[in-house]
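> please find the sequence and the predicted model below.
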Amino acid sequence: MTGKSVEVGDLFIFYGLLKQGAAGQPADLPLDSAGTFGAPCRFRARMVDLGGFPGVVEGNQLCHGVRWKLTDTTIMPAMDAFEDVTEDPATSLYLRKQIPLMDDTGAESGETAWIYWYNRPADGYPPVADGNWPLEAGKTRK
């Protein structure tokens, strides 16, 4: 996690199980009532298949995600718990951080969004084709 707190109106990038309609999306996470799903978006990273769910790590691939605008911050502990974010970066499976959004050409759009960034070595995991996690590919993690 970063030192900055999440606020109403902040954008998130969902690129895997939290995308609207994704297989494996947690049924007990009220994403539709705590925020608004928006248009597709792009970001720079390297997306890997971790075995039924993706992770993103440092890289220069133009990846695909979906915008989500937060309207109710009380969902944040449940979202962080789903992504195994802890107070200690050494034990977190993912870290929540802000990154720039890109347009379809790969240029920065001027917006930033929170993203759940994989916090373990990704060596040996297969890349996700075109940096776009298929909706039907997910499996429930918990």
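Yep, that arrived. Since the model is a prediction, treat every value here as computed from it, not as a measurement.
> use CA for all of it now, contacts and neighbours both
Noted.
> got a list of contacts for stretch 100-109?
41-44, 62, 110-113 (Cα atoms under 8 Å, 6 or more residues apart in numbering).
> of the residues you listed, buried ones?
41-44, 62, 112-113 (16 or more other Cα atoms under 10 Å).
> would residue 81 count as being in a helix?
Yes: the assignment for residue 81 is a helix, going by DSSP: H, G, I helix; E, B strand; the rest coil.
> here comes the other one, which I'd like you to weigh against the first:
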Amino acid sequence: MTSGPEYLFVYGTLMQGYNNPFAQKLQEMSVFEGNGFFRGMLYAVSWYPGAVYFEESTTPVYGEVYRMSNVPELLRELDEYEDVFEDENISLYVRRVVPVGLENGSVVNCWTYLYNQSVDVLQEIESGNFRDFKGA
């Protein structure tokens, strides 16, 4: 379940500047590689966001890329934070590998947490950047 890339892309409350123990754990157990984006849509779920990946999308979801150390341990803890369960039908998020564009023009495959519930009634964050969201 944790085999895959050593990179993680975050676009919400795990980014730098958010004060929670899981963001702090991410900072301690990884190296910030830079800002990036993937193709998709970003929504305001509540005080936190949810993103959906669409390969064909022309809209970006912006965030940060980290190179993780001790990948299995860190992903286990982050899975707990993101309400990822063995039964994906009840998971709030699912962890998937998506291609992320970096500021230098390269693309790296990263784990990320994608929203796993209906977005029908959610407000879209049109800029694709959670830091721009002032609601909830």
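Ah, there it is. Every value quoted in this text rests on a predicted model; they were computed, and no experiment measured them.
> and the TM-score between these chains?
Scored against TM-score structural alignment, normalised by the length of structure 2, the superposed chains reach a TM-score of 0.83; 130 aligned residues with a Cα RMSD of 2.4 Å.
> list just the nearest of the buried ones among the contacts of stretch 100-109 of structure 1 to residue 80 of structure 1.
residue 113 (15.3 Å; Cα to Cα).
> sort out which residues of the top strand by length along structure 1 are buried, please.
Criterion DSSP state E: the longest strand present in structure 1 is strand 54-70. By neighbour count with 16+ other Cα under 10 Å, strand 54-70 of structure 1 contains the buried residues 54-57, 62-70.
> check stretch 110-128 of structure 2 too.
Of the residues in stretch 110-128 of structure 2, those buried (16+ other Cα under 10 Å) are 110-116, 119, 124-125, 128.
> tell me, it lands on which residues of structure 1?
On structure 1, the counterpart of stretch 110-128 of structure 2 by TM-score structural alignment is residues 113-131.
> ok, residues contacting that stretch?
With Cα under 8 Å, 6+ apart, stretch 113-131 of structure 1 has contacts from 10-14, 46-50, 54-57, 61-64, 83, 89, 92-101.
> for stretch 3-22 of structure 2, same thing?
With contacts defined as Cα under 8 Å, 6+ apart, stretch 3-22 of structure 2 is touched by 23, 26-27, 36, 48-50, 61-69, 71, 77-78, 81, 97, 100, 108-113, 129-131.
> hey, where'd the helices end up in structure 2?
Remark: helices assigned in structure 2 by DSSP state H are 21-28, 71-81.
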